[in-house]
Structures are given as structure tokens and as C-alpha cells.
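*Asks:* After the sequence you'll find the predicted model.
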Amino acid sequence: MAYQMNFAPVMALAPQLAEGALNTLILSGQAIVAGLAIGVVGAVGRTEGPRWLGRAVGVYVELFRNTPLLVQLFLIFFGLPYIGVRLSANAAAIIAIALNLGAYSTEILRAGLQAIPRTQIEAGLALGMSRLQVVRYVVIVPALRIIYPALTGQLTLTLLGSSIASAISATELTAAGARIESTTFRSLETFLCIAVIYIAMTFTFRFIYWLIGLWLFRRKAPPKPSLIADVTEVSRAGA
């Protein structure tokens, strides 16, 4: 007998899916903000900091990039209580996802910083630009332009990867779907709905990232356009 699709029981519990999607956005948003902050500190520390700091950041990056996120999540949620630190499922999920994203974003941001030649920075200072102008126009914007596709792709993976938090019963979309499935026994219909919601969230965020990219990288004249134009030429001459 062919399987008869029936979405009615699942749709009757649609508010739970909506609440789960909202919780996923909140959880992912908090983890992304924390992870990017870790990535910025790690990238700067690894490129500009003392050797010991660079090595410490390198160990952190390798540990978190070479172990599964699920294992990291379990270690934080089940391991920390052994040393007297008890976290809620959501707090543990945010910390684990943030640390995981921080390791990847450290390397992505470091690649962007290292892509800017030192001679180009020195040229900007030699031409009379302030350090703030050098950081903004010679370092940050060009570096961000280089890494923006990889960085936004990693943020999208972080949003999707938040579903793994359901393994410790964190309140997010996949966990909500599991509860609905156990109530309705409509597994296929439930997870088809969840897949559609994840696709909608992913494409929405990709559109937002595209709009942010247009705003960040739109062509506009800086305060000293002649200096910016001369930086590349001077740096090439000194290379």
C-alpha cells in the first residue's frame, strides 16, 4: 500500500515550528556574534601578537577544526559539570557553536589580513593617511572583500549546524520537529517542513549577506581619494 502524505497533523502544530525557527535564529545569532568576536581576536593575535599567543591560537584552531562539533558539544554539556560548571542546553550549544565558528573564522580572517601587503600599509602611512584611515581603507575593506564569500558561507553553515544542538535537547527547530514527530508519528511530513524552513532561512540570510556586501563594497570616494589611489602605486614601487 502506497504511503499517503498527510500534513494536517503537522500543520496543526505549526506554532511549535515557528517558535523553533525563532529559537534557532536567536541561538545562531548569539553564537555567530560570539564566534566572530573570537575570530577577530584570534586572527589579530595570530598575525600581530607575540609568538606564544600565535601558537596558543594555533592549538585552539587545530583542536576545534579537527574534532566534530557534536563531540565538542557533548564535552561542554556533559564534561563541564565534572568540574562544577553546569550550563543549560542552550548555553552549552551557544558556547560550543561559537568556539567552533571562532576557530574557522580565525583562519578566514587571518587569510584576509595576510593578503594585504605590508608595503601597502607603509605606503598609506607615508602618504600622510592617519592610522584609522589606513586600517579602514587599506586593511579592513580590501581584506573583507577578499574573504567575504568564505566568511558568509561559514556563517550559513553555522546556522544549519545549529540543528546539532537538538542532541542535548536545546530549544531549536530540529528539536521542535522531533517533538512534533513523536506526537503525530508523521516523520516524513515533519522533516520535510523543517527542511523547507531551513531552506527559507538560508536563502533569506544569503540575500541579507548580499545586501550587506553591496553596502560595504559599493564604490564611494574616501576622504582622501588621491592618497588611496597612490597607495597601490607606492607599495608596488617599494615591493
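*Replies:* Right, received. Where do you want to start?
*Asks:* Please count neighbours and contacts with C-alpha atoms only from this point.
*Replies:* Will do.
*Asks:* For the residue most central in space within the chain, which non-adjacent residue is closest in space?
*Replies:* Closest residue to the average C-alpha location of the chain: L155 at 3.3 Å, with C-alpha atoms, centre = their mean. Closest residue in space to L155, ignoring its immediate chain neighbours: I32 at 7.0 Å, by C-alpha to C-alpha, 6 or more residues apart in numbering.
*Asks:* One more: A115?
*Replies:* In this structure, A115 finds its nearest non-sequential neighbour in A143, 6.8 Å apart by C-alpha to C-alpha, 6+ apart.
*Asks:* Would you check that the one you found makes contact with G112?
*Replies:* Yes - the criterion here is C-alpha atoms under 8 Å, and A143 meets it with G112 at 4.5 Å.
*Asks:* buried sites along the helix or strand hosting the residue nearest to L155?
*Replies:* Following DSSP states H and E, one finds I32 within helix 14-48. By neighbour count on 16 or more other C-alpha atoms under 10 Å, the buried set for helix 14-48 is 14, 16-17, 20-21, 23-25, 27-32, 34-46.
*Asks:* same thing with stretch 67-87?
*Replies:* Going by neighbour count (16+ other C-alpha under 10 Å), the buried part of stretch 67-87 is L69, L70, Q72, L73, F74, I76, F77, F78.
*Asks:* out of those residues, who's nearest I164?
*Replies:* Of all those, the one sitting nearest I164 is L70; the distance, using C-alpha to C-alpha, is 6.7 Å.
*Asks:* wouldn't the closest one be in contact with S166 here?
*Replies:* No - using C-alpha under 8 Å, L70 is not in contact with S166; the gap is 10.2 Å.
*Asks:* Show me where the protein has its helices.
*Replies:* Under the criterion DSSP state H, the chain contains helices at 8-12, 14-48, 51-65, 69-74, 89-114, 118-126, 131-133, 141-161, 173-184, 187-217, 225-238.
*Asks:* here's the one I want to compare it with:
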Amino acid sequence: MNYDFQFDAVYAAWPMLLEGTLRTIELSMAAMVIGLLIAIVCAWGKTSGIAPLRWAIDAYIEIIRNTPFLVQLFFFYFALPSLGVQWSATTAALVAMFVNLGAFSTEILRAGIESIPKGQVEAGLALNLKRYQVFMHVVLRPALKTIFPALSSQFILMMLTSSVVSAISADDLASVAANIQSDTFRSFEIYIVVTVIYFLLSLAFMGLFKLLWQRFLYYPEGR
């Protein structure tokens, strides 16, 4: 192999790579927070017993889960502006990310909620707690504890999937890497470094989720 490895171009572009990495982190964390809130609301709606609400949520979930993320991204960035909804590529990317994450997380959270024994819910109602209090304190926290590994894996998958938003030129790590590659033509050097960065981001998010687990969700079964 006569390839001449030249990482000087990568080193010279490290401020751009750092900015792209930070933007990827910002997009991912914002999508995780908003997506989780959407999942909580939708999971409550699916278990609330209100039929029209369940049907609307089911339609949302099925549409999102059975269409490609790239198509959803193009819908928010290219299709909606034709109806008068104007926003930047970054905003469209964020909306597509949390809409997608919310749908997948809803099903994960619903499975956790349905694993809670009905007697536990009835005990909460017997203590004169309001239904939303029962949901928040008796159902949601144990459910999150049960499905936290699956939920955190879904969050990390969305962080990695965020590289797709470079297709609409959103300012993320993958988009920055493409710009550097087009300027330097050092494809191998750029993308091996970007691969390492995404790998380290995955490890960092795994560490963060472990800390959140220990701080908020880890407690003895008898408590």
C-alpha cells in the first residue's frame, strides 16, 4: 500500500471538528430531553383509556416507526417550508430528531408502564393520590428503572443517527467532516478521526446515563 497518510489537514481543522462535535452534542441532548418528554406524554395517553387519544398516538408512532429517518428529515426541511413553515437546517434537524426519538421511546416506555403491577396502582389510588400523582410517582419511576437500559441505548442510537442531518447541511460533526474532506481530499484521515470521535461520544453518553441511573433511579427493591 503506497498511500501517504497525512493527518496535518485534520490537525489544522481541529477547531472546526470541535465545533461540529459540540453541535452534535447539543442537538443530541436537546432531542433526548424533548423526545423523552414526548414519550412520557404519549405513553400516558396510550394507557389513559381515552380511545381517540390512543388512536392519534398510535398513528404517530406507526408513521414514524415505518418511515426512514432521512425521509422524515426531508419532510421537515423541504416539505413544510412549502406550506409556510420557515426554519433553519439545524432547527429542522432537531425537530426531526425529537419527533423520531419520541415515537420509538414511547413504545419502550409503554412496555415499562405495563410491567407495573396493577395492585401497585390501586394502592396509590387507595392512598388518595390523584391519578397524575400515581402516574408520576407510583408508575413512571419504576417503569423508567425497568426500561432505562433500552431507553439509553435508543438515545445513543439517535446521537449516532444524527450524522444523517448533514444531508440538509445542518452544522453537525458529519457535515463539518464533509466540508473538510471536500477542501483537503484527505478522506481516510478525516473519517478515521470522525469515527473515533463518534465512538468516544458513545462512551461519554454511556457514562452519563450510568451516572443518571445511579443518582436518580438506583435504589433497593425494598424501598
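*Replies:* Perfect, I can see it now. Because the structure is predicted, anything quoted here is derived from the model rather than measured.
*Asks:* Distance check, D8 of the second structure against L127 of the second structure.
*Replies:* D8 of the second structure is 67 Å from L127 of the second structure, where distance means C-alpha to C-alpha, to the nearest Å.
*Asks:* now A13 of the second structure
*Replies:* To L127 of the second structure, A13 of the second structure is 61 Å away according to C-alpha to C-alpha.
*Asks:* out of the two, which sits in the more crowded spot?
*Replies:* Each of A13 of the second structure and L127 has its neighbours counted (other C-alpha atoms under 10 Å); A13 has more, 16 against 9.
*Asks:* Just give the nearest non-adjacent residue to that one, would you?
*Replies:* What sits nearest to A13 of the second structure in space, not counting adjacent residues and going by C-alpha to C-alpha, 6+ apart, is I180, at 7.3 Å.
*Asks:* go on, K46 of the second structure?
*Replies:* Spatial nearest neighbour of K46 of the second structure, excluding adjacent residues (C-alpha to C-alpha, 6+ apart): R54 at 4.9 Å.
*Asks:* right, and that neighbour touches V41 too?
*Replies:* No - judged on C-alpha under 8 Å, R54 of the second structure makes no contact with V41 at a distance of 11.3 Å.
*Asks:* how about Q86 of the second structure, what does it touch?
*Replies:* Each residue near Q86 of the second structure by C-alpha atoms under 8 Å, 6 or more residues apart in numbering is listed here: L80.
*Asks:* go again using 10 Å as the cut-off
*Replies:* Residues near Q86 of the second structure by C-alpha atoms under 10 Å, 6 or more residues apart in numbering: F76, Y77, F78, L80, A92.
*Asks:* Dump the buried residues of stretch 67-87 of the first structure to TSV, plus distance to T202 of the first structure.
*Replies:* Listed next are the buried residues of stretch 67-87 of the first structure as TSV, based on distance: C-alpha to C-alpha, whole Å:
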residue	distance to T202 of the first structure
L69	20
L70	21
Q72	24
L73	23
F74	26
I76	27
F77	27
F78	30
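*Asks:* Buried deepest among the helices of the first structure, which one?
*Replies:* helix 89-114 (a mean of 23; mean count of other C-alpha atoms under 10 Å).
*Asks:* tilt between it and helix 14-48?
*Replies:* For helix 89-114 of the first structure against helix 14-48, the angle by axes from the mean of the first three to the mean of the last three C-alpha atoms, to 10 degrees is 40 degrees.
*Asks:* average offset between helix 89-114 of the first structure and the second structure?
*Replies:* Here the mean offset of helix 89-114 of the first structure against the second structure after fitting is 0.7 Å, by mean C-alpha distance after the TM-score superposition for the first structure.
*Asks:* In this model I32 seems to touch T158 of the first structure, though I could be wrong.
*Replies:* Yes - look at T158 of the first structure against I32 with C-alpha atoms under 10 Å: they come within range, at 7.5 Å.
*Asks:* which residues do those two both contact?
*Replies:* With C-alpha under 10 Å, 6+ apart as the test, T158 of the first structure and I32 both reach I97, A98, N100, L101.
*Asks:* per the alignment, the second one corresponds to what in the second structure?
*Replies:* Aligning on TM-score structural alignment places A98 of the first structure opposite F98 in the second structure.
*Asks:* who's in contact with that match?
*Replies:* With contact taken as C-alpha under 10 Å, 6+ apart, F98 of the second structure is in contact with 27-39, 104-105, 158.
*Asks:* do that again at 7 Å, thanks
*Replies:* A31, M32, I34, G35 (C-alpha atoms under 7 Å, 6 or more residues apart in numbering).
*Asks:* conserved subset of these in the first structure?
*Replies:* Retained in the first structure (both residues aligned by TM-score structural alignment, their matches' C-alpha atoms under 7 Å) from the contacts of F98 of the second structure: A31, M32, I34, G35.
*Asks:* Take these and write them to TSV, including distance to E62 of the second structure.
*Replies:* Below are those laid out as TSV (distance: C-alpha to C-alpha, whole Å):
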residue	distance to E62 of the second structure
A31	19
M32	20
I34	19
G35	16
